[in-house]
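**Student:** This is the structure alone, sequence omitted:
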């Protein structure tokens, strides 16, 4: 539990009762409290530690929630949550039924805009500021806190470009720590570094050229300097830009020294910072590592292979290839749209391009998928990591829409591997040359094959495009699954009292569907159950239903998947249970009276 000054702060009104001289003590208490809770409950650590002083200063100087504060992405908002009425609830952070790990409008009036994806804060805060002008409330302040990785994204520049020709009372704070989840990359990062080092003349300041009142850079851990500058900026009208320098993981030595590892370190010793060891030697591999190691192995043999990721080299495990072939593996920063069209450009020149983007972030490049890739039928290989339910990150990060939003695009092949061997085989098949683009979706977390040797032996199988497989025969009910959720189907089959009733088919290919096999299934079984870890509307089950309608089949058809609602945060097992696609949910569907 909190003690000292922090224990008496239920909201920013309490914070503002403190003298400035007390704020360094509060900063230390807030930092210690975050470390204490996250060490036990896990979560995003380094980003929130890096903005403790800024968080206190913003709520101390500005009249929140009347003044509107937007945190870009939201990884760094733990201190904000604690100071805005959620001190006692913070131990429930990211747990089922607890508070969200990201700002969320329905959770608090202080969370003025829901965030989870990057680079939206400037546009959102500008929209608020322009609305305030229209309502005659020009004295209200609007603040967007943006990291140096997020501000390099196209959307952030779109917001800056617009804001510079308005009279909006907008303050953009650049929290410059030279890292997002992985180290920041690109020419803008180099420019910001030169500004920090005093190498860039003030008259050449690119932010000033966009008509912002620029100030900084200043030390983001000097709370007195922050307060003084924020008080000065309050008196200036129009768009303003404050450049602050911070250290991600500030106040915890190991987090400062290992910023990538301590972005979300898991459980650790709060006294020493040492991450608690896990014996993972006996566990199956992570799907991301299957991707990373397979791509590296294939790239050694095929010099045309290129890897691309938007700011997720460690999260996607593309780092394996980047370490060996740095000229053929690209981290393009938080720029999903650019990543997709860059891949398309490379594909026109005969390169074999693996573009690895988290499923939830691929949503940000939808037009590029359609216009730049599929319309031109370019054989880009999209690897959609974190497909399905991702757990504690919640609604902003679940990769549950990709089947539905990809299935309607002409020329697009969609494949979901049942296990890690199927993943490596489709990666191998794709690099041999396809006639169309392909999206390969696979989940966060580990596979199911503990003795995983096939990758290292370098033995691959060329998969037949559009072919599904019967894994088990049955008498009256067919289970059709796609992707790794089939593991739950296998477990349900192993504990049902009447296993002889149930057939099981693995539909790795969601598009094109194996219609030959579907005709056989609908002709043989009275009842069919589809299972997917994606939204029901427009998903795999919908594709099967469309097939049935087009061919005038009237078999009983039940579709299991993610319902038409945004699924909140919790463990993956808990969320699968809510959606009815855990082992128990599948078993219940199998043994329901409809199948009796």
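**Tutor:** That came in fine, so what should we check first? In this text, all values refer to a predicted model and were calculated from it rather than measured experimentally. Numbers count the residues shown, from 1 in each chain.
**Student:** Please count neighbours and contacts with C-alpha atoms only from this point.
**Tutor:** Fine.
**Student:** how about the strands in the stretch 351-500 of the chain?
**Tutor:** Using DSSP state E, counting those that start in this stretch, the strands of the stretch 351-500 of the chain run over 352-358, 381-385, 413-415, 438-441, 469-472, 477-481.
**Student:** Can I get the ones you listed in a markdown table including distance to residue 78 and mean neighbour count?
**Tutor:** Listed next are the strands of the stretch 351-500 of the chain as a markdown table, based on distance: least, Cα to Cα, whole Å; neighbours: other Cα atoms under 10 Å:
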| stretch | distance to residue 78 | mean neighbour count |
| --- | --- | --- |
| strand 352-358 | 24 | 27 |
| strand 381-385 | 26 | 25 |
| strand 413-415 | 37 | 25 |
| strand 438-441 | 31 | 24 |
| strand 469-472 | 47 | 14 |
| strand 477-481 | 39 | 26 |
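**Student:** Let me have those strands in TSV, adding distance to residue 375 as columns.
**Tutor:** TSV is the format used below for the strands of the stretch 351-500 of the chain (distance: least, Cα to Cα, whole Å):
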stretch	distance to residue 375
strand 352-358	17
strand 381-385	15
strand 413-415	13
strand 438-441	13
strand 469-472	30
strand 477-481	29
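**Student:** nearest to residue 11, of those strands?
**Tutor:** Closest approach to residue 11 among the strands of the stretch 351-500 of the chain is made by strand 352-358 (35.7 Å; Cα to Cα).
**Student:** okay, pairing it with this:
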């Protein structure tokens, strides 16, 4: 039965509660609906934060997708998922935007738990075409020839290695009816780079491109385009033609990032790609910053290090400004290389640079280094190449959720032979450790920094073979050695003070600075205490605590090691302080963990205790 449009006093957007209603809407009402959607997005995202620019550019295209295809019967896969806000609005989640990216609220990415319309929720780039390939194969095996598979991919993500691999497979299978919609706005976080971006520009501005030979037709696709992505009728018409082809098709759609919101459209640095709470009319933050961020402090430190070390060059995978490379780019533009959203290529390209003489620094989000783990192991570490990785957004990142928490790096990188990993506790140590890293020539080095404001410096009260002692309690023998990783030194210090003053438990807080491999100085420190507690904002399995426990065991140190960290689970979105508290990694949580561990110790022989942390 056809869905009818309710005759109520609600706004047009409120009346379009599902895609079925949208398909009954007269075409002449679509421009008005698009305007309502843009006003809604600006109001909600500016108030609570989220991805603004990408979604403002997706309005008419998403309307056309849901009018031509019948989700969820037809599969719509968005790459990257941060461009799916309009899709969420049109699939019954308008009220959820009041809780966008808030704890327990609407996710900022597609979420299978939220809606049957969300098939894929991984927000890492360049994956949609491979998902679509597999979905189309599955439907062919099931004999379902009347269900479409549509992958919407941005021009930035299209340059990733997986996207090329999927195009290679899809184009060679003319019987596989996958529609690839290229949302081409000329930007990812910044203007898209590379030969493919130049080729898309030729197609956009060359005129009569639909009939010409291009990279997509050479790979076996039928090509439609370029199409005005802000003309819903035109997009609908082309999508209908693409669906009727029953074969691999590329629909090249031109859009404007930030469409309809002047601050977003004219933002030269893409600061309005993803925002916190901002003033809608200016795009400026409404809250005063609590201090410089770790990323900005790293950026200035790197520019200084590059001046002091002429061999230092920097590599980024399509995220020059978000990873702090702006200052170095301004001072040494010829020494900064943006390879686009292609993490595997970025790492092995850095290996090539190191082989040729420079010292490359790869600036990358911690969560995205997962994608290039093989390259770190086989292309860098196996060759003992001096490549420095700076992992931004390490640990809990906050509102972006499970795909963006940088919680896997410590467990993964702890296995890599010859790799040294540092976790600065403050920005003073960041500068010192960065200088040490770029001066190291015997293998790869890693620095991990969080997504947060940089706190005040924490000075050591003593130093022992590279380990900084930050706190020395009273009592002999001392009870607990706390070994925090990076910025968790602050809650560890607070916990040590409470344990000493309120519970009479003498603590030492020791910052190894270089946390992997284990500093041998920790062996003697551990032997002088009754209990060792490691604290890290990475998954506790296989991380720094595991390495420290193994080190002590191998050397006959009988002091038990209790590892605290994040649970082996996919953590939901929420603020960094909230999620650290839930995992027991704030000062009160550390106090509870130590009291629990010492109670078990005093009750009998030392036994391994479960790691702290709770999944949401």
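**Tutor:** Everything's here; your move. This structure is a prediction, so every number in the text was calculated from the model and none was measured.
**Student:** quick revisit: quick one: closest of the strands of the stretch 351-500 of the first structure to residue 496 of the first structure.
**Tutor:** strand 477-481 (12.8 Å).
**Student:** In the second structure, point out the residues matching the closest one.
**Tutor:** Per TM-score structural alignment, the counterpart of strand 477-481 of the first structure in the second structure is residues 480-484.
**Student:** mean shift between that stretch and the first structure?
**Tutor:** Comparison of stretch 480-484 of the second structure with the first structure after fitting gives an average deviation of 1.0 Å (mean Cα distance after the TM-score superposition for the first structure).
**Student:** I'd like to know which of the strands of the stretch 351-500 of the first structure is closest to residue 257 of the first structure.
**Tutor:** In terms of Cα to Cα, the element of those nearest to residue 257 of the first structure is strand 352-358, at 26.7 Å.
**Student:** From the contact counts, what lies against that closest one?
**Tutor:** strand 305-309, helix 336-348, strand 381-385 (3 or more Cα pairs under 8 Å, 6 or more residues apart in numbering; DSSP states H and E).
**Student:** hmm, 10 Å instead?
**Tutor:** Other helices and strands packing on strand 352-358 of the first structure, by 3 or more Cα pairs under 10 Å, 6 or more residues apart in numbering; DSSP states H and E, are helix 287-301, strand 305-309, helix 313-316, strand 329-331, helix 336-348, strand 381-385, helix 420-431, strand 438-441.
**Student:** Reformat those as JSON lines; add distance to residue 263 of the first structure.
**Tutor:** Shown next, in JSON lines, are those (distance: least, Cα to Cα, whole Å):
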{"stretch": "helix 287-301", "distance to residue 263 of the first structure": "18"}
{"stretch": "strand 305-309", "distance to residue 263 of the first structure": "18"}
{"stretch": "helix 313-316", "distance to residue 263 of the first structure": "11"}
{"stretch": "strand 329-331", "distance to residue 263 of the first structure": "18"}
{"stretch": "helix 336-348", "distance to residue 263 of the first structure": "21"}
{"stretch": "strand 381-385", "distance to residue 263 of the first structure": "19"}
{"stretch": "helix 420-431", "distance to residue 263 of the first structure": "27"}
{"stretch": "strand 438-441", "distance to residue 263 of the first structure": "25"}
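**Student:** who are the neighbours in contact with residue 216 of the second structure?
**Tutor:** By Cα atoms under 10 Å, 6 or more residues apart in numbering, the residues touching residue 216 of the second structure are 167-168, 171, 222-223, 248-250.
**Student:** any idea how far residue 168 of the second structure is from it?
**Tutor:** As defined by Cα to Cα, to the nearest Å, residue 216 of the second structure lies at a distance of 10 Å from residue 168 of the second structure.
**Student:** Identify the residue of the first structure aligned to residue 278 of the second structure.
**Tutor:** That one, residue 278 of the second structure, aligns with residue 268 by TM-score structural alignment.
**Student:** Spatially nearest residue to that match (excluding sequence neighbours)?
**Tutor:** Leaving aside its sequence neighbours, residue 268 of the first structure sits nearest to residue 275 (Cα to Cα, 6 or more residues apart in numbering; 4.0 Å).
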